[in-house]
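[1] Provided below for reference: sequence and predicted model.
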Amino acid sequence: MAESVLKNYSGQVNFRNLMFEEFAEAVQDIETKLIQRFGFLRKEGIEPDFEMILASVDSKGKASMYLFDNKGLAEPVHYNPGFAIIGRGTATGGVLLTRLLGYSVEESSELDLGMLSTFVIDMVSEVDPSVGPFVGESVFMRILNGEVSMGSLKVEELRKYKKRVRVRKDLIKLMQKLCDQEEIKEEGVRSKLEELRSKK
């Protein structure tokens, strides 16, 4: 249904990628249809179990992201918190790790978001059997030569990400051990990290 609505809106503008405001209008239309459909199902005694993320990037590079709940309501999350996570393990896994690692919209330009996503998914999958490990199903949207482009993660890049995830896990474990050493503790670790950061 969402796909049909988006195709209809895109068709009205010669099938180009929707701009930020146009995508917002399409989301409102989808929201209305979902609320009506779920309302009908509830009258029939069926409680929908539903979550959905809709995201887009327009030709000016402005991103949209909406999180739909089981009532069909859409919440814009492109500004705050700047990410969306759905499924089991969301609060205790995905959101917890994302906050712990300090993700914010303001600083996102300095982060490798592909790396962050890979790390979070891999970590949650280790403790929640309902979450599969990251195996490269991600589709990346970006502006390329002034046009919106999207594509799957290449195998070579997937291998690099997986290797870096393992290294980052080891680094976090090492930092925890160093913080527990009496002669180093947290301030010693912080001092060395600040020294490294000042060299960039």
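    Yep, that arrived. Residues are numbered from 1 along each chain as shown.
[2] CA atoms for contacts and neighbours, from now on please.
    Fine.
[3] The closest residue to residue 73 other than its chain neighbours and residue 21, how far apart?
    Nearest residue to residue 73, sequence neighbours excluded (Cα to Cα, 6 or more residues apart in numbering): residue 31, at 5.7 Å. Distance from residue 31 to residue 21, counting by Cα to Cα, to the nearest Å: 15 Å.
[4] between these two, which one's more packed in?
    residue 31 (20 against 11; other Cα atoms under 10 Å).
[5] Checking that one next. Helix, strand or coil?
    helix (DSSP: H, G, I helix; E, B strand; the rest coil).
[6] Cross-check the contact I'm expecting between it and residue 74.
    Yes - in this structure, residue 31 is within contact of residue 74 by Cα atoms under 8 Å, at 6.2 Å.
[7] shared neighbours, the two?
    residue 68 (Cα atoms under 8 Å, 6 or more residues apart in numbering).
[8] All the helices of this protein, residue numbers only.
    Secondary structure of the chain (DSSP state H): helices at 2-11, 20-43, 96-100, 113-127, 155-180, 185-198.
[9] Show me which positions of the longest one end up buried.
    Think helix 155-180. Residues of helix 155-180 classed as buried by neighbour count (16 or more other Cα atoms under 10 Å): 158, 161, 162, 165, 178, 179.
[10] of all those, which two lie farthest apart?
    Maximum pairwise distance among the buried residues of helix 155-180 (Cα to Cα): 31.7 Å, between 158 and 179.
[11] what sits against residue 56?
    23, 63, 64, 65, 141.
[12] ok, second structure coming up, stack it against the first:
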Amino acid sequence: MAEDIQRRLPARYRELRSLGYEPEASLIVAAVDGDGNPYIFRYSGGILDDRTEDGYAMVGIGRDTGGVLLLSLLGYGPEATWDMGLLALLLIAAVNPYVSPLAAEADGLYIRWQDGKVVMGPLEPEAFQEYKQRAKKRIQLIRALWQLAETCGEEAVEKALEALKSAGEEAKS
């Protein structure tokens, strides 16, 4: 689908320009390739920026304010079992009016890497609401962790997290 849009879009813009129109639009299209990595292209000002990023996707305007920054800071990759991509999207949508907050039905297609293959399907409203609540809680946890690091120091927080991780692993076995 992304390749089809990538092929057709410049042709449509050339056609409009030949009719005397000067269209201005910016578009970011992303899909997931067969290896679970995002395939991204950005079309802006008549320039096509074709790219692939290892485990990251561009969300929002500019790399510094977009999802690439958040996803790379949070350690996202195709092998991750938790969906940092949606969390980054929700965070960016909260501060960037150009990023869809997934509020409309048209926003409901969700492309993801699942069970070793690319899956695209509807994002059910119930699942999205549940994820939004989980994301809200995780944002609160990130803030609390940051505050603890400020008050207790990074080493103390790291030690406490390692103890919690060990306790969780022991409980699983």
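    Cool, got the structure. Since the model is a prediction, treat every value here as computed from it, not as a measurement.
[13] What's the TM-score once they're superposed?
    Superposed pair, TM-score by TM-score structural alignment, normalised by the length of structure 2: 0.68. Supporting alignment: 163 aligned residues with a Cα RMSD of 3.7 Å.
[14] State the distance from the counterpart of residue 100 of structure 1 in structure 2 to residue 16 of structure 2.
    Matched to structure 2 by TM-score structural alignment, residue 100 of structure 1 sits across from residue 73. As judged by Cα to Cα, residue 73 of structure 2 and residue 16 of structure 2 stand 41 Å apart.
[15] Also residue 28 of structure 2?
    On the measure of Cα to Cα, residue 28 of structure 2 and residue 16 of structure 2 end up 20 Å apart.
[16] Looking at the two, which is more packed in?
    More crowded of residue 28 of structure 2 and residue 16, by other Cα under 10 Å: residue 28, with 16 against 13.
[17] Next up, the contacts around the counterpart of the more buried one in structure 1.
    Structural alignment places residue 28 of structure 2 opposite residue 52 in structure 1 (criterion: TM-score structural alignment). Counting by Cα under 8 Å, 6+ apart, residue 52 of structure 1 touches 67, 68, 69, 86.
[18] what do you get for residue 138 of structure 1?
    152, 153.
[19] what's next to stretch 74-84 of structure 1, contact-wise?
    27, 28, 31, 53, 63, 64, 65, 66, 67, 68, 104, 105.
[20] follow-up on the earlier one: can you list the contacts of residue 52 of structure 1 in TSV and add distance to residue 128 of structure 1 and neighbour count?
    Below are the contacts of residue 52 of structure 1 laid out as TSV (distance: Cα to Cα, whole Å; neighbours: other Cα atoms under 10 Å):
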residue	distance to residue 128 of structure 1	neighbour count
67	22	20
68	23	20
69	22	18
86	14	16
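[21] what's the span of stretch 53-65 of structure 2, first residue to last?
    End-to-end span of stretch 53-65 of structure 2 (Cα to Cα): 16 Å.
[22] ugh, typo on my part, it should be stretch 41-52 of structure 2
    With Cα to Cα, one end of stretch 41-52 of structure 2 sits 8 Å from the other.
[23] Can you give me the buried ones in that stretch?
    Neighbour-count burial for stretch 41-52 of structure 2 flags 41, 42, 43, 48, 52 (criterion: 16+ other Cα under 10 Å).
[24] Check stretch 34-48 of structure 1 too.
    Buried residues in stretch 34-48 of structure 1 (16+ other Cα under 10 Å): 34, 35, 38, 39.
[25] Spell out for me which residue occupies the centre of structure 2.
    Structure 2 has residue 85 as the residue nearest its centroid, 3.3 Å off, counting by Cα atoms, centre = their mean.
[26] which residues sit in contact with it?
    57, 67, 71, 76.
[27] Residue 191 of structure 1 -> structure 2?
    With TM-score structural alignment as the criterion, residue 191 of structure 1 pairs with residue 159.
[28] hang on, the earlier thing: would a markdown table of the buried residues of stretch 34-48 of structure 1 with distance to residue 153 of structure 1 be doable?
    Listed next are these as a markdown table, based on distance: Cα to Cα, whole Å:
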| residue | distance to residue 153 of structure 1 |
| --- | --- |
| 34 | 31 |
| 35 | 34 |
| 38 | 35 |
| 39 | 38 |
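[29] Just the closest of those residues to residue 195 of structure 1, please.
    Among these, and counting by Cα to Cα, the member closest to residue 195 of structure 1 is residue 34, at 52.3 Å.
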